[in-house]
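>>> Provide a 3D model corresponding to the input given below.
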Amino acid sequence: MSDLDQLVATARADFDAAANPAALEDAKAKYLGKAGRVTELLKGLAALSPEEKKTRGAQINVVKQQIESALTARRQALADAELQIQLKAEALDVSLPGRQSGLGGLHPVSRTMERIEAIFGSMGFDVADGPEIETDWMSFTALNNPENHPARSMQDTFYVDMKDEGGRWYNLRPHTSPMQVRYARAHAAKHAAQMAQGQAMPEIRVIAPGRTYRVDSDATHSPMFHQCEGLWIGENVSFKDLKSVFTDFFRTFFETDDLDLRFRPSFFPFTEPSAEVDIAFSSGPLKGRWLEVAGSGQVHPNVVRNFGLDPERYIGFAFGMGPDRLTMLRYGVNDLRLFFDGDLRFLSQFR
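Below you'll find the model as predicted:
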């Protein structure tokens, strides 16, 4: 074996012994670097005659190509080995079940709101929606609750740094009653010509579900909570209709006929007479306990007048209930704050 063949064999052995790219680059420098053995051979051509230089130079170029080819082959081998290690580390076991995204679901209070709307919708009630930032007139005055009246403290609310044309602060609505006022006034305006001719206005049947705000915070109260208020106004609407509507609603909502209602005299500025509505189950963990679930009453004549209607002709009832409390009763939840904590361990039970 000639010295050049021996050089190629030695280079291949050194390249094969390189365990990583850094070691391979060190071996390359030994043969192809500025002070490498092939470079030294090329420098030695200067001392040869022209004829010898031509022959020897051709031989050295062949050796250089063989060494470079061996270097390229080793680089590719190291790269392939690294790729195999990476692929093995990232390998997927296709025999295992796939990872699935968790399924979402409606919030329990949203479920209740939809249930309320569906039940009242089957009774012919429209659903009204409106602004959560209201004027003082809509939130209080129109509901027979004038300025500085002590009854306003029953709905102590939050105020916005903005005033209406009368210089009164806007507020976060303490109840959804303003939507009853807005809906009734729009309804009266729509049928004004009809009423001016002495004809009867079509009845008003509407519920107003939505978020409301008051300065409350404990296990059964929250600064932000949900409310659903309802209104039925016509020429011959009585407490009998109110009791019938509530009886059908609660028995349908809780899916049981083993449920009794009672009306307790109470006070609300916007109704007269007024009553709290209690229910009692005939079976189950709440058997025999009277639970307050709503407030109600015959709409006060002043409020009917603010609707744009004649209180001597039109009469009806209004009510308000808390979907949050109904949700607690339906699902056996004992702390209202759980609905607003955002704890997925709690919420996932209602999927």
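
>>> can we go C-alpha only for contacts and neighbour counts from here?
Will do.

>>> Could you pull out the helices in the stretch 151-300 of the chain for me?
Using DSSP state H, counting those that start in this stretch, the helices of the stretch 151-300 of the chain run over 177-190, 192-196, 239-253.

>>> And residue 295, how close does it get to residue 74?
86 Å (C-alpha to C-alpha, to the nearest Å).

>>> my bad, residue 133
Between residue 133 and residue 74 the computed distance is 74 Å (C-alpha to C-alpha).

>>> Comparing these two, which shows the higher neighbour count?
Higher neighbour count among residue 133 and residue 74: residue 74, with 21 against 17, using other C-alpha atoms under 10 Å.

>>> List the buried residues for the one helix or strand the more buried one maps to?
Taking DSSP states H and E as the criterion, residue 74 maps to helix 50-89. The neighbour-count check on helix 50-89 (16 or more other C-alpha atoms under 10 Å) flags 53, 56-57, 60, 63-64, 66-68, 70-71, 74-75, 78 as buried.

>>> Make a markdown table from the residues you listed and add distance to residue 15 to it.
Formatted as a markdown table, the buried residues of helix 50-89 follow (distance: C-alpha to C-alpha, whole Å):
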| residue | distance to residue 15 |
| --- | --- |
| 53 | 29 |
| 56 | 25 |
| 57 | 24 |
| 60 | 19 |
| 63 | 15 |
| 64 | 14 |
| 66 | 12 |
| 67 | 9 |
| 68 | 10 |
| 70 | 7 |
| 71 | 7 |
| 74 | 6 |
| 75 | 9 |
| 78 | 11 |
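
>>> Would you mind checking which of those is nearest to residue 234?
Nearest to residue 234 among the buried residues of helix 50-89 is residue 78, at 88.9 Å by C-alpha to C-alpha.

>>> Sequence B follows; please return its structure for comparison with A:
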Amino acid sequence: MIDKIKEHIAIVAGFQASNKEEVEAFRIKYLGKKGFLNQFFAEFKNVPNDEKKEFGQAINTLKTTAQEKVALLKDAFEGAQEENGVYGDLSRPSEPVEIGSRHPISIVKNQIIEIFSNIGFNVSEGPEIEDDWHNFTALNLPEYHPARDMQDTFFIQTDPDILLRTHTSSVQVRYMENNQPPIRTISPGRVFRNEAISARSHCIFHQVEGLYIDKDVSFADLKQTLLYFTKQMFGKSRIRLRPSYFPFTEPSAEVDIYWGLETETDYRITKGTGWLEIMGCGMVDPNVLKNCGIDPTEYSGFAFGMGIERIAMLLYQIGDIRMFYENDIRFLEQFKSTI
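Below is the predicted model:
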């Protein structure tokens, strides 16, 4: 009798089913009221006393094996049915897809590009690792010129002529070397300066610089271009230009917009004046045109440049420039844009 039970244990262990109905029939065959297990239990009283222990252990093994087999097959078929229900039903609603958000610097950069593209400016790009000529000398900053101290530069130690660009004006130099007027281009990009990192400054930031070269370009053209930009970007119609100094433009000016004094924040960010500085500009110095192979007696032009982080901080009222670089998802998820 014990050998017969062991045969059934082997049969149960090797049993396979192709559907749930076969599993249920198997369960009834072994674990039902009239199944083999109850039949063996009924024979227990007829087993000699010296065999009862072994007989009982064999029956328990058969019972455990049958229960585990039934549970395993049921789980397999139910899991397959659930998976088919989830992935096989094409009418079932899909899981919601989270829409990503752009970085605020990308949003503002794209807005600036779109505004200037509408008035005929194209986009030019250049390398972030530059040589001395394109970053300084061609821009009317010869070696030992004191104005070089205005920009603390990251130099490549193995070659003092190679550096990380301190402005995107180097892109304008390259563009003028390879294109003849009329030129109308903007150069957005990342720049590097060896400055202490604080709430208001960083060693890495982004600029957009613009350049327009043609015959009879005047300072009035520059002013009208900047007025158009400030109206489109900020919705502000009042600007002022204050005399300033840049080695590559003459005359040069700082551009302020009238932000207003309507709120406490307006008083704070404008220091009570209502005016905010947003960029620098000026007429391209004739020496720069000459260095780039353009005849300054025939052509003139203007240039301007602004920091993207500064514009973004004004638009979104962000008080710490370091927030742009910390990759805090709570901060970045606040910004949505289709641009």
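
>>> Indicate which one of the helices of the stretch 151-300 of structure 1 is closest to residue 317 of structure 1.
With C-alpha to C-alpha as the measure, helix 239-253 is the member of the helices of the stretch 151-300 of structure 1 nearest residue 317 of structure 1 (6.8 Å).

>>> Relative to structure 2, what is the average displacement of the closest one?
Here the mean offset of helix 239-253 of structure 1 against structure 2 after fitting is 0.6 Å, by mean C-alpha distance after the TM-score superposition for structure 1.

>>> and the angle for the helix or strand that the helix holding residue 74 of structure 1 is followed by with helix 239-253?
Next along the chain after helix 50-89 of structure 1, taking DSSP H and E as the criterion, comes helix 108-122. Between helix 108-122 of structure 1 and helix 239-253, the angle formed by their directions is 130 degrees, by axes from the mean of the first three to the mean of the last three C-alpha atoms, to 10 degrees.

>>> Could you tell me where helix 108-122 of structure 1 falls in structure 2?
Mapped onto structure 2 using TM-score structural alignment, helix 108-122 of structure 1 spans residues 104-118.

>>> Trace residue 245 of structure 1 over to structure 2, please.
By TM-score structural alignment, residue 245 of structure 1 lines up with residue 225 in structure 2.

>>> And its match, how far from residue 302 of structure 2?
On the measure of C-alpha to C-alpha, residue 225 of structure 2 and residue 302 of structure 2 end up 10 Å apart.

>>> Looking at the two, which is more packed in?
With other C-alpha under 10 Å as the criterion, residue 225 of structure 2 and residue 302 differ in neighbour count, and residue 302 comes out ahead with 25 against 13.

>>> and that one, helix, strand or coil?
Three-state assignment for residue 302 of structure 2 (DSSP: H, G, I helix; E, B strand; the rest coil): strand.

>>> Need the counterpart of it in structure 1.
Match for residue 302 of structure 2 (TM-score structural alignment): residue 317.

>>> For that match, which residues are in contact?
By C-alpha atoms under 8 Å, 6 or more residues apart in numbering, the contact set of residue 317 of structure 1 is 231, 232, 233, 237, 238, 239, 242, 271, 296, 297, 298, 299.

>>> Turn the residues you listed into TSV, including distance to residue 29 of structure 1.
Formatted as TSV, these follow (distance: C-alpha to C-alpha, whole Å):
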residue	distance to residue 29 of structure 1
231	92
232	95
233	98
237	102
238	103
239	102
242	98
271	98
296	95
297	98
298	100
299	99
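
>>> Among the residues you listed, find the one with the greatest number of neighbours, please.
With neighbours taken as other C-alpha under 10 Å, the top of the contacts of residue 317 of structure 1 is residue 296, carrying 31 neighbours.

>>> Touching, residue 228 of structure 1 and residue 318? I think so.
No: using C-alpha atoms under 8 Å, residue 228 of structure 1 is not in contact with residue 318; the gap is 10.8 Å.

>>> Just name the most buried of the helices of the stretch 151-300 of structure 1.
Counting by mean count of other C-alpha atoms under 10 Å, helix 177-190 has the highest mean neighbour count of the helices of the stretch 151-300 of structure 1, with a mean of 21.

>>> Would you mind pulling the contact partners of it?
128-130, 134, 138-139, 142-143, 201, 204, 206-208, 229-231, 306-309.

>>> try 7 Å
For helix 177-190 of structure 1, the external contacting residues (C-alpha atoms under 7 Å, 6 or more residues apart in numbering) are 128, 129, 130, 138, 139, 208, 229, 231, 307, 308, 309.

>>> And stretch 242-250 of structure 2, by the same measure?
Contact partners of stretch 242-250 of structure 2, identified using C-alpha under 7 Å, 6+ apart, comprise 139, 140, 141, 252, 253, 254, 255, 282, 283, 284, 285, 288.

>>> Please say which position in structure 1 the last one maps to.
Pairing criterion TM-score structural alignment: the partner of residue 288 of structure 2 within structure 1 is identified as residue 303.

>>> Surely its match forms part of a helix?
Yes: assigned with three-state DSSP, residue 303 of structure 1 falls within a helix.

>>> List the residues that contact it.
By C-alpha under 7 Å, 6+ apart, the neighbours of residue 303 of structure 1 are 142, 143, 144, 270.

>>> mind redoing it with 6 Å?
residue 143 (C-alpha atoms under 6 Å, 6 or more residues apart in numbering).

>>> ok so residue 56 of structure 2 is a helix residue?
Yes: assessed with three-state DSSP, residue 56 of structure 2 lies in a helix.

>>> could you check the distance from it over to residue 37 of structure 2?
Taking C-alpha to C-alpha, one finds residue 56 of structure 2 at 11 Å from residue 37 of structure 2.

>>> Count the residues that sit near residue 94 of structure 2.
9.

>>> for it, what are its contacts?
With C-alpha under 6 Å, 6+ apart, residue 94 of structure 2 has no contacts at all.

>>> please redo it, this time with the cut-off set to 10 Å
Shown in contact with residue 94 of structure 2 (C-alpha atoms under 10 Å, 6 or more residues apart in numbering): 86, 87.

>>> same deal with the one 5 residues further on?
Taking C-alpha under 10 Å, 6+ apart as the criterion, residue 99 of structure 2 is in contact with 333, 336.
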